[in-house]
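1. Coordinates only, no sequence provided:
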């Protein structure tokens, strides 16, 4: 293993490649439906999914919303770019147009919905009298609170006219097939993009309790709306009778593909799980201890071991630096390993965006802390200030793939080699 960094990057690249809709969506598509077909969608992968659909079906009618920079050329489907992770006016306007489009459909029509991570921000239609500005403020507060994505999306469902099954209800009486790429721990369809095509059992009381648990005070209009009694689209809602939800790509598939690459290179792959959650720096400390334990069990001549994991970690922001869960995990891991020889790691978001920065994550190795000293960076101070992206940017150890056009969440790999 002469180049651990390149090896780790190859695992990440393979994890992304296997989740590329142009590679994976074809087998999930049914024959093109007879009659009127309307394609809608939202998420960081949705434009690429639309491109893949038209590669099979030819030109289609429809509207898909994706993140700025993630558009793809389509023959008939309109692609609109909007903001993520905090919604903006472009997303709100496109969502209203999408709802107008599906409201015109009848029972003989068919809707193909393309849903992926990021759709929660991109599909923006605040319920009641809630304004976009108030929703933006709540989103920013939730993202800074350290709340897991399931809790955040549970709140989003309660204050939206499109999430939590509301989009599917608007499609009725047309038939709908929703094809999804999962980016959530546990692969619950109701959590992907806050479940616009999936009914749920959550209620406003739970949302209020979740806000309280994470110390988030919502704008008054949102508090009033939650207190007024929110109508929930339940799984048994008759308007969902003609809706089918299918997850066709998930984090487990990407981890398995990366494991195959490792094994082909003579490295033993151990998958820790595809649904890990928790504070990034705390999980990093646990993984550092595990990596040391694995390495201590190796003998001369043993194959290296790579520890693979996925899921979605969180960061409770207390500083004003530029960071994200994967970069913060990498920084905390480097500190916990403290230059341990023979252990290298990568942590990246498969969508190419870690937090709000256009950076997927970072690679670390035994020389990371020494390198930081050479360039005048204090690793501990960077962690305290939530400035992991700034830290790795100064070291030149960021992973910047650009838009990957897919999203199966975090990818982490720790390579452990015998050191005599």
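-> Now that the structure is in, tell me what you want to look at. Fair warning: this is a prediction, and the values are worked out from it, not measured in the lab.

2. going forward, measure contacts and count neighbours with C-alpha atoms only.
-> Will do.

3. just checking, what's the longest strand in the protein?
-> Assignment by DSSP state E gives strand 268-279 as the longest strand of the chain.

4. Check which helices and strands that strand sits against.
-> Where contact means 3 or more CA pairs under 8 Å, 6 or more residues apart in numbering; DSSP states H and E, strand 268-279 is packed against helix 251-264, strand 305-314.

5. Can you say which of these is packed in most?
-> Highest mean neighbour count among the helices and strands packed on strand 268-279 (mean count of other CA atoms under 10 Å): strand 305-314, with a mean of 24.

6. Are there helices or strands packed against the next helix or strand after it, and which ones?
-> Where DSSP states H and E defines the elements, the next helix or strand beyond strand 305-314 is helix 325-337. In terms of contact count using 3+ CA pairs under 8 Å, 6+ apart, helix 325-337 is assigned the packing partners helix 280-296, strand 305-314, strand 343-349, strand 361-364, helix 368-374, helix 379-384, helix 388-395.

7. Any chance of CSV for the ones you listed, columns distance to residue 95?
-> As requested, the helices and strands packed on helix 325-337 are exported to CSV (distance: least, CA to CA, whole Å):
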stretch, distance to residue 95
helix 280-296, 33
strand 305-314, 26
strand 343-349, 26
strand 361-364, 30
helix 368-374, 45
helix 379-384, 38
helix 388-395, 32
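
8. Comparison target below:
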């Protein structure tokens, strides 16, 4: 009886093993294709991805860098009666009549008055009304980093502009297409890397270990897996949002997958009245905006001949863009320059799916690290350098395998 039971159990084990082998054989081509896709995408375009993520890591502290290197602009005096935005604009206009003031901003204790190209500013001390100085926003090292990361060298006002990269292709600048491709490749690498890493529930501990004493290949292979696993959420976020900045369809696809609705492309469009009267003025426009949404005024765009309205950006109780220099604020209020009763508020407070709110209030600002202070942004720095670590460890394991194959062929 005991012998019969043993044979039965052996037969069951044999059948189970055969079933697992058949399932694995069916899955193996797909898994191999994913491995090859992950590997060759990393090898061919890894350097471009590393450049993109490394420049983005540097730009995490762009605001702090600008303020530190332009300390004279930010000298301000405490006063019981500081001047307001309109007074600062008028002071700059009187002192520099050739300067076209297009926007004003409260930034780190001073009032900035900027030009239509958003490239140069005058800084005014609100306590004394003194003009501290004039500076370019996009000049120098950080301007070059921003042009590489944000525009693929196609922003003409920033350092490093390359004209041929701005050549239109399929309705997009060539540099913009490069950024879209890099963003989508980051998403692809995150998904294929996670799938190829998955060791199964029973072997989960093997996927999280680092064998430091088993040789170079084992060490770098394990480091690549563990670093990649930790970085997956950030790589996915950077890839989706980075591509969406150039191609909004990517954001809509993400929202559709996560249960949201497509973003209204016209939500930042405002049409002023067709029968203009006198200008309501900057002070009244700001007052009206605060009535519709209380908070701190961060930035105001001034009316032009083509856009006769004020755009008022306000930091509310939760301000995920608050760490941004000059152009912070998370609530946008449009005020007709000739009719203070004609207002539009774009703040995301209207009823809509949670996925949309999460994308606009957390997912997108997380791309820049603006929703946290400088200390917490160190986490972004560490994770922003993970593509460089992944490239080094991935290249190391690939070279090791290639060398092993060459030695085997030589022996054969």
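-> That came in fine, so what should we check first? Being a predicted model, the structure only gives us computed values, none of them experimental.

9. Got a TM-score for the two of them?
-> TM-score for the superposed chains, counting by TM-score structural alignment, normalised by the length of structure 2: 0.27, backed by 179 aligned residues with a CA RMSD of 6.9 Å.

10. The longest strand of structure 1 versus helix 325-337: what angle between them?
-> Regarding strand 268-279 of structure 1 and helix 325-337, their directions subtend 110 degrees when assessed with axes from the mean of the first three to the mean of the last three CA atoms, to 10 degrees.

11. If we go by neighbour counts, what in strand 268-279 of structure 1 is buried?
-> By neighbour count on 16 or more other CA atoms under 10 Å, the buried set for strand 268-279 of structure 1 is 268, 269, 270, 271, 274, 275, 276, 277, 278, 279.

12. ok, now stretch 134-154 of structure 1?
-> By neighbour count on 16+ other CA under 10 Å, the buried set for stretch 134-154 of structure 1 is 134-136, 138-139, 141-143, 145-154.

13. Let's have the buried residues of strand 268-279 of structure 1 in a markdown table, adding distance to residue 54 of structure 1.
-> Written out in a markdown table, the entries for these read as follows (distance: CA to CA, whole Å):
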| residue | distance to residue 54 of structure 1 |
| --- | --- |
| 268 | 40 |
| 269 | 37 |
| 270 | 38 |
| 271 | 35 |
| 274 | 31 |
| 275 | 32 |
| 276 | 35 |
| 277 | 36 |
| 278 | 39 |
| 279 | 40 |
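
14. Residue 91 of structure 1: how many residues sit nearby?
-> Residue 91 of structure 1 is flanked by 26 other residues according to other CA atoms under 10 Å.

15. elements contacting the host helix or strand of it?
-> Residue 91 of structure 1 is part of helix 89-103 when elements are defined by DSSP H and E. Taking 3+ CA pairs under 8 Å, 6+ apart as the contact definition, the neighbouring helices and strands of helix 89-103 of structure 1 are strand 61-67, strand 78-82, helix 119-122, helix 166-171.

16. picking up where we left off before, out of the helices and strands packed on strand 268-279 of structure 1, nearest to residue 113 of structure 1?
-> Each of those was scored for nearness to residue 113 of structure 1 using CA to CA, and the closest is helix 251-264 (20.2 Å).

17. So which elements touch the closest one?
-> For helix 251-264 of structure 1, the elements it packs on are helix 4-18, strand 268-279, strand 305-314, judged by 3+ CA pairs under 8 Å, 6+ apart.

18. Make JSON lines out of those and add distance to residue 399 of structure 1.
-> Formatted as JSON lines, those follow (distance: least, CA to CA, whole Å):
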{"stretch": "helix 4-18", "distance to residue 399 of structure 1": "8"}
{"stretch": "strand 268-279", "distance to residue 399 of structure 1": "21"}
{"stretch": "strand 305-314", "distance to residue 399 of structure 1": "17"}
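
19. List just the one of the ones you listed that sits closest to residue 176 of structure 1.
-> When these are ranked by proximity to residue 176 of structure 1, the top entry is helix 4-18, at 25.8 Å, counting by CA to CA.

20. Could you point out the helix or strand that follows the helix holding residue 91 of structure 1?
-> Scanning the chain past helix 89-103 of structure 1 towards its C-terminal end, the next helix or strand to appear is strand 110-115 (assignment: DSSP H and E).

21. That following strand versus strand 61-67: what angle between them?
-> On the basis of the same axes, to 10 degrees, strand 110-115 of structure 1 is oriented at 10 degrees to strand 61-67.
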